[in-house]
Every structure is written in C-alpha cells, then in structure tokens.
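Colleague: next come a sequence and a model predicted from it.
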Amino acid sequence: MQPTVSVIMPVYNVEAYVAEAIDSVLAQSFAYFELLIVDDGGSDRSIDICRSYTDSRIRIISQPNRGLAGARNTGINEARGRYIALLDSDDRWLPEKLALHVIHLDNNPDVGVSFSASRFIDQDGKPLRLKQRPKLDGITPGDIFRRNPVGNGSAPVLRRSALETVAFRHPTEAMRTCYFDESLRQSEDIELWLRLALVGDVRFAGIAPALTEYRVGGGGLSAQIVRQFDSWLGVVQRLDAYAPDFAEEHFDRARAYQLRYLARRAVQLGDAGMAMTLLRESLASSKRPLVEEPLKSLATAAAAIAARLLGPARFARLSGAAAGGRLVA
C-alpha cells in the first residue's frame, strides 16, 4: 500500500538516542507511513541499532556524509508519500503526531506546511517544564524570518507538492534534486521555510498540541553560538539574492530577535559575558523585541545578570530547579 506519510530521519552518530526516535515513529496511531532512515556515514553503532528493527515500513538508505540538509534531501527524493514528515534522530514524537497533522492537511488544502508546538526533553529524555508555544496562524514571511514559528526540524509535516515549488538542481550533481540548501550546516531549515513562503507562496499553519519532544543539551562551547550566528547571516545572504526588499525591510528586527535567542543559548552554556554582549547587540539592532515581548526580553537579561553574579555552577543548579533541568531558549 502506498504510504500517506514519508518520515525522513537522518542518522549520524546518535546511538544513545536513535532507538527512542524510531520507537516513537512505530508507536504512531496513524499507521500508513514509511520511515526512511538515511545513514549519513557515521562511525558509531547507530545504523546497527536501526537494522535491528524488522518493521516492513522501515527503509535504510546509506550515503557518504552530506550533513543534515543533504541527508534530508536524499530521504525526500526517495519518499513515496504525499506528505513529508521530518524527524531528527535525537528527538521524539507523541503517538498522535502524524494522525493530527494528516487531519490538518487533509482538511486544509491551502496549507503547505503543518507544524505543532514542541516540548523540551533533556539528554536523558526527561521532560523539562518549558514548551515552544509558537504563533499558529496568520503567519507571514516576516514572522518566519524573525521568530521561526516552526521551532525545530522535528515539528513540521509538509506537502510534497509544496516542496516541489522550491526544488532545485544540486550545483555540482546535475541528477540530484535539492530542497534544503546543502551548503548550509546550520540554519538550513529556516532558509527553506523562507524560500517556501517567499518563492513558493506556501501557507504555514500550526496545531496547538505539543506533539514533538525536542531534545536539548546543556554542554557545548560558546564558539557554537558564533557559528550559529554566522550560519544565520548566510541565510540572510541567500535571502538578499531573491528578495532584497524583504531582507532590507526586516533585517534589523530579525537580527535583534536572533541575537536575543543566542543570548539565551549563551546563558544555557554558562557564558554570561557573551550573553550580555549579545543582548547589547540585540538592542542596538532593534528595540522591537523589547517592545513586542518585554517579559521574555527582561527574563533573558535577568538570567544573564544572575549567571554573571552567581557563577556558572551555582546558576546551573538554581535554573535547573526552576526550569525542570535546564534553562532553554
């Protein structure tokens, strides 16, 4: 039977989490799906774990390492469903995830991207007390640029026909069709969402239940934040090539929101000094986040000040007690 939904799950060195991701797909109340696991050339036991599953709806596709965008493109090109669901292999879904998105898309033919709210889990899979509560309707390209209501790469289910509106040939492999930009190693999702909205005129709409469990970690280096911001600027550079007026109109405000988000990440990583610098840069770019979301902006500043005064270890203990494990953006 032809699957209604193709679930695309790239796998690269995630042996600690991949079984949870697969189990969450196989536990879906909606059964008419295929799970395309894209082996992206990792070196751990991840794919051995994947091969231990015998469900006939699972297919494993192996390729040399291309990164997340390249693995997603490979999966989409192999997909047979009219809907494409994305799941990162360290995240999980609730059992009703696919069923509710299929109902949403079937009954709203003008919606090209359906997404849900998400809740956070820690590295051990334990729920945190924070959720992503995105804007669900009336979403403009400006909303996507500034706040990315989709939230994370495991939240959306897309029409295949919507993706085809922005498909392009790989720049060096003429036979390969791309949807995500493989030259980006971060922010590739927001780049695609913007292209879908601006070039494909695709409508985005969300459903309220928190159906995705998005895993966050507390470790890492502040250099990750610099790379993430550089990647976001790469998205802006691409945007400027096909929608320069839009990019110019929204850049300062979107930059301010991005810097505030990264400030919250810096607090999470324990770098209060970087968080304060990012907040200052955010305010210098635009005061709109402070006006439009004063509580979140002030909470970010308060967290950065507290982290500086208390020190990373003591602040981590206090924020863990308050947030159910970690401070997250």
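Modeller: Yep, it's here.
Colleague: hey, let's count contacts and neighbours off CA atoms from now on
Modeller: Fine.
Colleague: just the helices in this protein please.
Modeller: In the chain, the helices defined using DSSP state H lie at 18-26, 46-51, 67-78, 97-106, 141-147, 160-164, 188-198, 223-242, 244-268, 272-285, 288-292, 294-310, 312-323.
Colleague: for the ones you listed, give me CSV that also has distance to Gln132 and mean neighbour count.
Modeller: Formatted as CSV, the helices of the chain follow (distance: least, C-alpha to C-alpha, whole Å; neighbours: other C-alpha atoms under 10 Å):
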stretch, distance to Gln132, mean neighbour count
helix 18-26, 19, 19
helix 46-51, 28, 17
helix 67-78, 22, 22
helix 97-106, 16, 18
helix 141-147, 11, 19
helix 160-164, 25, 18
helix 188-198, 16, 22
helix 223-242, 20, 16
helix 244-268, 13, 21
helix 272-285, 21, 20
helix 288-292, 17, 15
helix 294-310, 13, 17
helix 312-323, 13, 15
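Colleague: and here is the other one:
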Amino acid sequence: MWPASGRGRKTILAMTPEGSRVVICVKPEERERPAMKPSVSVIIPAFNVEAYLGAAIDSVIAQTQRDVEFIIVDDCSTDGTAAVAGRYQDARIRVLRNAKNEGPSQSRNVAINHAEGEWVAILDGDDWWKPPRLERLLALAEGHRADIVCDDLLLVPEGERNPSVTFFQTQARRLGRIEQPFEVNALKMAVDDYGFLKPVFRRAFLNAHALRYNPALWAGEDFDFLLRCLLASGRMVVSQEAMYCYRSRPGSLTSDPVRCLTRIIDMAEALTASLDPRTQGEVIEALGRYREWKLREREDARFRAPLQKGAWGECMSLALKNPAKLPRYMPMVGRQLVSLAVSRARR
C-alpha cells in the first residue's frame, strides 16, 4: 500500500481532466512550496521499478540545472516503488499514484497536467541522466528557439552501469555519422524514426496545441506524440551528445519485441488514418514505409526468438513456411552458431 499517513504525510484524492483518479501524497514541506516556478518539471512514470527508481531520482538531484521539480507517477506498482519514492525528503518532489494501472502514456499525461515548469522532461523510472543533461539541452533549445530538444542515448545492458554503445552508433548505417545538432521535422521523423529518444518539451507549446500522449498506447507512444507535435509546427532539435542512460532490462516491454512491434504497427496504422492526405501526403507515404519496416522487424523477431532459445525445430518450421525469407534468416542463424561456438570455447 502507498504510505498515506504517518510522519505528517497527507494524501489528497484528485481527478485529472481525462477523468482518471490520482492520489497525491504530500509531505509537510511540500505544502509550503516556493513561490518561484521551476524551470523544468521532470516527469517520471514508474511501474515496478523498485530496484531502479532511486538511481533515476538521484540523477535528477545531481543535475547542474538546479531549479527543477520532480513529478513521480506510480502506476499501481506491486513492488516497493512507492516506498523508494517516499523516502526522499526533498521539497521539489511530488508523488502521484494512479488509482488503477493506466500505462505509461496516461501516467505522463497526469504528470504534465500537474507540471509547473517552463519545460517538461521525460525520464523513465528505470533510466538515469548524466549531470549536465538538462543544462545543456535547455541551452540548445534557447539557442535554436526550439519547442522540443532531445539527445543521443547511452544504451546500458541490464546489470551494468556503463553503456556499451550509443543509439546513434547502432543506427550509423541508416542515419549516417552525427557530429552536430540537427533539426527534425514531421517528414524526417516519419522517415528516420526518432521516437526512441527521450524529449524535453516547452510546456507552453504543449498546452497551446492541447497536445498529450495517446493513453491507449502502451508502445510507440513516443513516436506518435513527437510526430503529432511536429505536425503542430513544433520545432525539434536533436543534440549529438549522449546524456540519457537507457537501460535494457528483462521484463520491460522492449524485451518482448514481437508484442512491442505489433503495438507499434497498430499505432502507425491509426496515426496514418488520422492524417489528411490533401495536406500530409508525404508524411502518410513515409508512415506507410515505416509500417512496412516494422512488419519486417516483427518477422525477424519471430524467427530470432526460438533461435536464441535453441529451438531449431521451430526455426526450421518457420523457414519452410516462409522460404522467401531464407536470405534474411540465414545471417541470423550464422551469428547464433558463432555465438554458441564462442560460448562453448570459453567453458
């Protein structure tokens, strides 16, 4: 249960504009918050991230940009996530709790609706930031008069603290070598897919255009939201620096690529259907190519899953059903065989 009382803690039941109920847990010092509004509202949606949330919060506390507020939205976690959030004695931290499990999109919307900062920064509960991230991104935004700023991601395997590679490095063949900040418009977003990045938004821009995450989406919500922001004439600038540490962990949605990609494909189809072909024809065409790309990725994921488990019979069955896909499957088989040989040689 969420700690609702004791040590002066007070709880308030509130209703969001979308009709969702949230419980706001307020510490005594938070009831006398400073009159000055923060520059940045850091939004942390959290679901069963007891083992990771402390690192996320600590990374915000360590930011060189000091005038921030934290809005943590616990999405009915069943572990100790609530206890981790509640142990911080910092007047800048507000903790909300959804009355039921709403998913990442609605949790972010709840936090945005409670935000007071000029900027809104997204931080997932199992990730963390490098100390200068906010300060550098805000400087980039002001220098380019941007409504949205992002940076490269440091990809960190589960169980490790240091990144193995950055997102842009893994995509160098597709995106080229990125050495300086660049702008992204709606067409470039649909073509190149920067939905993996974690943005910082100008809150006034979001409110002026009534932009919020689609609460029905549990995957692909970042791509959908960013593209709708860009279609509303938002100016987006991406830094070549990597200051967001993205953790890949078992149990997260991205650890089940077939399910995740199916939801992304559904998102792309719904987003395409919402656009006007008379004014957004190029974007619609690009979304069609994006959908085909994700369909191919899903086919690969369906073959890769049994391959990684050593279920060779299932792999053979898939190959026989889809002989035209053999040129795509064979390199995966080769890599798996090499990996097995290396593992056995090390024993």
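Modeller: Perfect, thanks for sending it. This structure is a prediction, so every number in the text was calculated from the model and none was measured.
Colleague: dump the helices of the first structure to JSON lines, plus distance to Arg119 of the first structure.
Modeller: As requested, these are exported to JSON lines (distance: least, C-alpha to C-alpha, whole Å):
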{"stretch": "helix 18-26", "distance to Arg119 of the first structure": "15"}
{"stretch": "helix 46-51", "distance to Arg119 of the first structure": "25"}
{"stretch": "helix 67-78", "distance to Arg119 of the first structure": "22"}
{"stretch": "helix 97-106", "distance to Arg119 of the first structure": "13"}
{"stretch": "helix 141-147", "distance to Arg119 of the first structure": "17"}
{"stretch": "helix 160-164", "distance to Arg119 of the first structure": "26"}
{"stretch": "helix 188-198", "distance to Arg119 of the first structure": "19"}
{"stretch": "helix 223-242", "distance to Arg119 of the first structure": "22"}
{"stretch": "helix 244-268", "distance to Arg119 of the first structure": "17"}
{"stretch": "helix 272-285", "distance to Arg119 of the first structure": "24"}
{"stretch": "helix 288-292", "distance to Arg119 of the first structure": "23"}
{"stretch": "helix 294-310", "distance to Arg119 of the first structure": "17"}
{"stretch": "helix 312-323", "distance to Arg119 of the first structure": "12"}
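Colleague: wait, which of these is closest to Glu182 of the first structure?
Modeller: Among those, helix 67-78 comes nearest to Glu182 of the first structure, with 5.1 Å by C-alpha to C-alpha.
Colleague: tell me the counterpart of Ile61 of the first structure in the second structure.
Modeller: Under the alignment (TM-score structural alignment), Ile61 of the first structure maps onto Leu96 of the second structure.
Colleague: just to revisit the earlier point, to Thr4 of the first structure, which of the helices of the first structure lies closest?
Modeller: Of the helices of the first structure, nearest to Thr4 of the first structure by C-alpha to C-alpha is helix 97-106, at 8.5 Å.
Colleague: how much does the closest one stray from the second structure?
Modeller: Its aligned residues in the second structure lie a mean 1.0 Å from helix 97-106 of the first structure after superposition (mean C-alpha distance after the TM-score superposition for the first structure).
Colleague: which strands or helices does that helix pack on?
Modeller: strand 111-121, strand 203-215 (3 or more C-alpha pairs under 8 Å, 6 or more residues apart in numbering; DSSP states H and E).
Colleague: just the buried residues of the longest one, please?
Modeller: Within strand 203-215 of the first structure, the residues that qualify as buried by neighbour count (16 or more other C-alpha atoms under 10 Å) are 203-207, 209-215.
Colleague: fine by me, we can end here.
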